[in-house]
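In: I'll drop the sequence and a predicted model, then ask my questions.
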Amino acid sequence: MKTIKLNNLKYMWMLTTALVCLTGVSCSHNYLEITPTDRVSDAAILADSVLFEDYVINRYMGIQQTNKEAEGTPPGFGRGFEYALWSSLTDESMYTNDDNTWLIQRGQIAPENTGIAGTFWGRSYRGIRDINYALNHINEVPMSEGLKNRLTGELKFQRAFRYFDLIRNYGKVVLVGDRVYDLTDDFSSTDSLYVRSSIKDGIAYVRTQLDEAAGLLPVDHSSSNWALGRATKGAALALKSRLLLYAASPLYNAGSWSDAAKAAKDVMELQRYSLYQGGYGKIFLTPDNNPEIIFERLYATGAVHVALEIANGPNGYDGWGGNTPLQNLVDAYEMANGKAITAVGSGYDPAHPYENRDPRFYATILYNGAPYRGDTVWTYTPGGKDSKDGPSNWNTSKTGYYLKKFMNDNLPIVNPWGIAGTQPWIYFRYAEILLNYAEAQNEAAGPDNSVYSAINQVRERAGMPDLPEGLSQTEMRTAIRYERQVELAFEEHRYYDVRRWKIAEVTENEPAYGISVTKENGIFKYTRITALSGKHFETKQYWLPIPRAEILASDNKLEQNTGYGN
């Protein structure tokens, strides 16, 4: 018997290994030599280009996976332990029944208790190992040079995606290069395995990977072998745009705004993408022939994500009221005339708070009086069917709102299993690129005409008026941040945006507000309430803690992020 001490940097799921050993568990050498019968061997994969390509495609399945990876839980929808979205770690929403989100919103995250956010380190390094394996052996596979280049580009994109996920969550990361570790390696003297590179070096490495990927990948999916959902040149450049935008931001301070603007401009100049004009709410329900989508994850009947409609629908419709919008987000939506609800002359009426708002509000949030599935959402008390007085009252929203975005009203709420859950998860879309450009160019050169053009395209598509001329750089910065907040709501941007701007100690220390609606003599009264008590943010939370198990498995050689102990 030999005892093997492992962590995810040492060993990330070999395709042909039949046993996963945990720290301190003894593993039989003979057992490891048994040929598994439940999977394809590496020898078979390296001898067959079709199998090898399937291996590469399967690496997409792990991108932005969760700790339910073994159960196939997808990204975005069902982002965490079960059904919680990443938005429910921010000032966008809260998860009604916790789902291991509340401890993060309350600032209680720790290396021993990472809640919904504890999966990035392990899953990312497992994925990197799998990708390195493929890159190290691709020259052994009989295939055309063109196919080899394409698959190499996909693998480099996947590796860059993994590292970017690590960087944006932990800051400094371990760069393992092309190395592939297995159970026979001696890790006792490999201290370099635990050295975390600087943020600047990490970003430079990912940038190089993306440049190489972009040079190898096709521009579009014209070939039948390149279905939607696989990386293209545009996907690589879009990830580079986001990477360099983050790099230039105050939290990272590891890049230039002009480089970030150019990276976004490179995507724009492909002239491959444009804003979808079929309605803001339908962007997320239209996976095919949608010119706005740059990179997405697709689902089909039999391979679905969580059933969004029942997971988030109002309790009056037998929904579970999962990710419920906060009043903090509701208050952020401008009036239809482009003025904040607090601005003089906005026309905002507290007695009718949902009238004449930014059209994206109606496509994103269900509120008291909202039309829904041929009926109306009623969250008022007493008696509102979507309040605590309605059916399934344990699923009643604590915020007074329900999620509308992503929901497909043509899919069933009751008994949706195997039918619902086929909406695509969009990683990159063109509106983000325009907003990336507007932000970076404004920071680099001020609010020039190109900044106005980029942001006004997004506003015009939404049905909002153009920004007023003559804004200062600071005023434009505020406008761009607003646009990102509402245009990209619930798409996993807000969590990272408020951190990279270093404003999370403001936004995340605001109470988690909701609304209480009462009805007396036919008149609705709206009262602000605290929906989740104890919301709190500390500066250490700009980065996630590395899980304690990883630190211990490295014999405490792996450096923990500041504020979380050793």
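Out: Thanks, I have it. Residues are numbered from 1 along each chain as shown.

In: rest of the way, CA atoms for contacts and neighbours
Out: OK.

In: show me where the stretch 51-200 of the chain has its helices.
Out: 102-105, 120-137, 145-170, 199-216 (DSSP state H, counting those that start in this stretch).

In: indicate which one of those helices is closest to A70.
Out: helix 120-137 (10.8 Å; C-alpha to C-alpha).

In: just how off-centre is the closest one within its chain?
Out: Taking C-alpha atoms, centre = their mean, to the nearest Å, one finds helix 120-137 lying 20 Å from the centre of the chain it belongs to.

In: tell me what it is packed against?
Out: On a contact count with 3 or more C-alpha pairs under 8 Å, 6 or more residues apart in numbering; DSSP states H and E, helix 120-137 meets helix 49-60, helix 145-170.

In: most packed of those helices?
Out: When those are scored by mean count of other C-alpha atoms under 10 Å, the highest mean neighbour count falls to helix 145-170 (a mean of 22).

In: check contacts around the closest residue in space to N253 that isn't next to it in sequence.
Out: Spatial nearest neighbour of N253, excluding adjacent residues (C-alpha to C-alpha, 6 or more residues apart in numbering): A247 at 6.0 Å. Shown in contact with A247 (C-alpha atoms under 8 Å, 6 or more residues apart in numbering): K200, I203, N253, A254, G255, S256.

In: below is an additional structure, to be compared with the one above:
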Amino acid sequence: MKIIRNYKIWMLAALITFIVTSCDKDYLDITPTDRVSDVSILSDSTLFKAYVINRYLGVRLTNKEGEGTPPGFGRGFEYGMWSSLTDESIYNNDDDTWLIQQGLLSPENTGIAGTFWKRSYRSIREVNYALNHIEDVEMSAAGKKLLKAELRFIRAFRYQDLIRNYGEVVLVGDNVPELGDDFTQGSFFKRSPIADGINYVVSELDAIAPDLPREHSTSWELGRATKGAALALKSRLLLYAASPLYTGGTSDAQKWDEAAKAAQDVIDMGLYSLYPDYGELFLEEGATSETIFARYYNLSALHTHLEIANGPNGYGGWGGNLPLQNLVDDYEMADGSTFSWDNPAMAQAPYQNRDPRFYETILYNGASYRGREVETFVPGGLDSKDGPDNWNTSKTGYYLKKFINEDLPIRNPWGVAGTQNWIYFRYAEILLNYAEAKNEASGPDQSVYDAINSIRTRAGMPLLPEGLDQNQMRARIRHERRIELAFEEHRYYDVRRWKIAEQTENEAAQGISITKSDSGDFTYNIITALEGKRFEEQHYWLPIPREEILASDNKLEQNPYY
């Protein structure tokens, strides 16, 4: 499905950058040529609307080489995905990810995780600027009401990123700090308790949800906030709020019940449903029945070239985000049984008769890809160290398939716009949120079974067995999240909020070595793909970058143990 692009509004949005207007200009009167002035924005409703829309695109920070990178795939961190900070994958050529997986994260050395604080607060300031000046713009009351709701949604989304990465955050209200302000007074750098942060964001979402459209009537509006997006964000935050990391390890049935009700509110809209094809869900150019909120890359010139970044070396790819054996082994057999290397039949043919989502997510030895089978075996495998560009050979024996469009080129992709969307919220997550919260609140009733079984049925997997107790259902739900949401930036936060990262992230980062005999038989050996994987208690939260602490004149309190 193609999207009709409204070039006027999006090109205007791309032109508008962050504006600083507080300085007196009596000593220097220069008209910038690389940005649109605040006077122009506030005197032109079209420009002001473009300014608001550009807030969805995010703050485009640069990497250490000065090259700009988009959020979404890579999240502004070059080509390394957030999955490569977990037990889902490792990044083939580091890309500032290994130090985090090896437990070397520090305020002075944040790797790819260092952009959240600055990017989020810059975006919040931009939103507050617009909210504080929207009444100066000539626009209909209905138009202002909608834009205000959208701006508050964007701000809430930014606070979500801050809270789930740092825990306690600074709630700045509607303030717009200006050059020359005295930051030594008041509570400008005072971090609020986690509960206060979540309550603030949830109250914002409750206030704006009625003012947001149920759905968009034109394709060029895709990517802007809706009522469903606000309710989905609320569902996620309340699920986090009820989780052990956020409650100090206690289980509060009321909090879980509130999270279940928040997910039910999205379900009760009757607007979303599971898309029939799991693999194609991530390749559709427009919205699907499952998409609640997404970044649509074909409405922007910015895109990470997923195919060359993650493709096997034998095809000219760079390897990129490499699935770990830890994840591969967690995919069930097609009949719902657990895979085990101790089972001779499974060990002899480890990639046969697995959960269908495995084949849509991971490229393995023998997988069909771009007209031939992937060859990670040695000797002689085209996608092994014996193949071309062997410095890009997978360290795990696997390559990423999820999100990858085989119709797009691997070699020389520059100038070819990618079409994959980054889905922030989809209906399957809401069903999983509901099932987890409901099970924790009152146990596995039929509604919990229905939510999980609908996801498994879409995937082509058998239903859950009847008679599970609460603990057994908890394990099943956590497993389903691991498989269904793989590589979608959930695993990192899930193992932390469940307080199990000290177990999962201290397991060896495993891969597979496959040897092919003269007779064509394969021998499989588990290997360590990345040495020194380590997780310690302080890593449940990110450290605030040292430069931010120093910029506050040490008034900003650092997270514990850093």
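Out: Great, that's in hand. This structure is a prediction, so every number in the text was calculated from the model and none was measured.

In: wait, which of the helices of the stretch 51-200 of structure 1 is closest to I480 of structure 1?
Out: Closest to I480 of structure 1 of those, according to C-alpha to C-alpha: helix 145-170, at 20.7 Å.

In: tell me what the closest one is packed against?
Out: Counting contacts by 3+ C-alpha pairs under 8 Å, 6+ apart, helix 145-170 of structure 1 is packed against helix 49-60, helix 120-137, helix 199-216, helix 233-248.

In: where's the counterpart of D54 of structure 1 in structure 2 relative to S40 of structure 2, distance?
Out: Matched by TM-score structural alignment, D54 of structure 1 corresponds to A50 in structure 2. Noted for A50 of structure 2: a distance of 12 Å to S40 of structure 2, by C-alpha to C-alpha, to the nearest Å.

In: quick one on the thing from earlier: report the separation between the match of D54 of structure 1 and M11 of structure 2.
Out: From A50 of structure 2 over to M11 of structure 2 (counting by C-alpha to C-alpha), the distance is 9 Å.

In: stretch 105-122 of structure 1 corresponds to what range in structure 2?
Out: Aligned by TM-score structural alignment, stretch 105-122 of structure 1 corresponds to residues 101-118 of structure 2.

In: return the residues in contact with the alignment partner in structure 1 of R158 of structure 2.
Out: Counting by TM-score structural alignment, R158 of structure 2 lines up with R162 in structure 1. Listed by C-alpha under 8 Å, 6+ apart, the contact partners of R162 of structure 1 are I63, Q64, S124, Y125, G127, I128.

In: try W257 of structure 1
Out: Applying C-alpha under 8 Å, 6+ apart, we find W257 of structure 1 in contact with L244, L245, A248, S249, A440, Q441, E443, A444.

In: give the aligned equivalent of D445 of structure 2 in structure 1.
Out: D445 of structure 2 maps onto D448 in structure 1, by TM-score structural alignment.

In: A486 of structure 2 now?
Out: In structure 1, A486 of structure 2 lands on A489 (TM-score structural alignment).

In: what's the local residue count around the closest residue to that match other than its chain neighbours?
Out: Leaving aside its sequence neighbours, A489 of structure 1 sits nearest to E92 (C-alpha to C-alpha, 6+ apart; 7.3 Å). For E92 of structure 1, the neighbour count with other C-alpha atoms under 10 Å is 24.

In: equivalent analysis for P560 of structure 2, please.
Out: Counted with other C-alpha under 10 Å, residues neighbouring P560 of structure 2 total 12.

In: now for it: which residues touch it?
Out: Q538.

In: ok, R360 of structure 1 to R484 of structure 1 distance?
Out: Distance from R360 of structure 1 to R484 of structure 1, counting by C-alpha to C-alpha: 12 Å.

In: this completes my enquiry, with thanks.
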